[in-house]
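A.B. asks: Prediction below, plus the sequence it came from.
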Amino acid sequence: MANGRAEVGAPDEIQVVTFKLGEEEYAVDILSVQEINKLLNITRVPKAQSYIEGVINLRGNVIPILNLYKRFGLGTQGHTDDARIIVLQHNDIRAGVIVDQVSEVSRLKTSEIEEASKIYSSINSELIQGVGKMNGRLVILLNLHNLLQV
């Protein structure tokens, strides 16, 4: 993280998948991305958390799908043709998140990532790992450990 010194053994950069949610751009470490799909048939789950959109059957595996608008407390939003499901794997948790549009795969220098506690956001800071500067724009790097706790 950017604090004037690099962490011992930490990579100089990470590869991330960036995506849009409304007007904001977010990123997740590419090593956690299992696959990216068009919106699939989502089955609702009664009495699930409000941000759980439902589940999908992905080649015989039942995957919970999170609505990031609801998870971040941003209200609700309709889906467009560009919407995708990013299936993520973090530790032993596998889940999908619905995003408005997948942007790109790029490299993010760890020295260009500011800690979440130093930024202002309407999103719970526990869901944010940091904010990275990429090609003159800011991307919010998500904390998958906290995000995927369903």
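C.D. replies: Received the coordinates, thanks.
A.B. asks: drop to CA atoms for contacts and neighbour counts, all remaining ones
C.D. replies: OK.
A.B. asks: Which residue ranges of the chain form helices?
C.D. replies: Counting by DSSP state H, the chain has helices at residues 68-71, 144-147.
A.B. asks: Okay, one more to line up with it:
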Amino acid sequence: MLQVPALRIDGVTLSQSLAIIEYLEETRPSPALLPRDPVQRARCRIISDHITSGIQPLQNLAVLKKVGDGSQEWAQHFIRRGFQALEQLLQETAGRYCVGDEVTMADLCLVPQVFNADRFKVDMAPYPTISRLNQSLMELEAFQVTHPSRQPDTPPELRA
């Protein structure tokens, strides 16, 4: 589909965020990105899928180009709609991070989506749990150095 991300690792090229993350979890299990408890593991996957399948695809560049002039409003609408549901999910699962007090796959999905919300000027006030979790994650060096605003292909106006 000519989309990112793609990862060439162990002699194979993988695509799609969650497939890549699950491959890394299975082949490099430390640090763990999925909780050990099956219920928490399922909740982590629900949150991750909610972000990567329910919110993020509606702001892809190809979609926004097709929408045209109303792309900012389009993106805001779907981010707000997704964040309303996500805020409720996270109120049930969150500790310091999305699912308890350990960084999980859900956290890896949350930070770029909050970046998109900022990019499209979504008011984050109605989402205090999402905002708090993002702030906690951004205190971690790994999230600081890999933040979307620091990637080589980030447009200059969005760079940190």
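C.D. replies: Thanks, I have the structure now. Note that this is a predicted model, so its numbers are computed, not measured.
A.B. asks: tm score of chain vs chain?
C.D. replies: The TM-score (TM-score structural alignment, normalised by the length of the first structure) is 0.25; 71 aligned residues with a Cα RMSD of 5.7 Å.
A.B. asks: Let me have the helices of the first structure in JSON lines, extended by distance to residue 25 of the first structure and mean neighbour count.
C.D. replies: Formatted as JSON lines, those follow (distance: least, Cα to Cα, whole Å; neighbours: other Cα atoms under 10 Å):
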{"stretch": "helix 68-71", "distance to residue 25 of the first structure": "12", "mean neighbour count": "18"}
{"stretch": "helix 144-147", "distance to residue 25 of the first structure": "16", "mean neighbour count": "17"}
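A.B. asks: what about the ones you listed, which gets the closest to residue 93 of the first structure?
C.D. replies: helix 144-147 (8.7 Å; Cα to Cα).
A.B. asks: Mind checking the helices of the first structure for the one nearest to residue 114 of the first structure?
C.D. replies: Within these, the stretch nearest residue 114 of the first structure is helix 144-147; the backing value is 16.7 Å (Cα to Cα).
A.B. asks: Summarise which helices and strands the closest one is packed against.
C.D. replies: If contacts are counted by 3 or more Cα pairs under 8 Å, 6 or more residues apart in numbering; DSSP states H and E, helix 144-147 of the first structure sits against no helix or strand.
A.B. asks: now the strands for the second structure?
C.D. replies: 6-9, 12-15 (DSSP state E).
A.B. asks: Redo these as TSV? Include distance to residue 82 of the second structure and mean neighbour count.
C.D. replies: Output for the strands of the second structure, formatted as TSV (distance: least, Cα to Cα, whole Å; neighbours: other Cα under 10 Å):
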stretch	distance to residue 82 of the second structure	mean neighbour count
strand 6-9	25	12
strand 12-15	23	13
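A.B. asks: a markdown table for the ones you listed, including distance to residue 41 of the second structure?
C.D. replies: Shown next, in a markdown table, are the strands of the second structure (distance: least, Cα to Cα, whole Å):
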| stretch | distance to residue 41 of the second structure |
| --- | --- |
| strand 6-9 | 24 |
| strand 12-15 | 22 |
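A.B. asks: Out of the helices of the first structure, which gets nearest to residue 17 of the first structure?
C.D. replies: Once the helices of the first structure are compared by Cα to Cα, helix 144-147 is nearest, at 13.0 Å.
A.B. asks: re the thing from before, identify whichever of the helices of the first structure lies nearest to residue 107 of the first structure.
C.D. replies: helix 144-147 (18.0 Å).
A.B. asks: just to revisit the earlier point, closest to residue 15 of the first structure out of the helices of the first structure?
C.D. replies: For the helices of the first structure, proximity to residue 15 of the first structure was assessed by Cα to Cα; helix 144-147 is nearest, at 14.9 Å.
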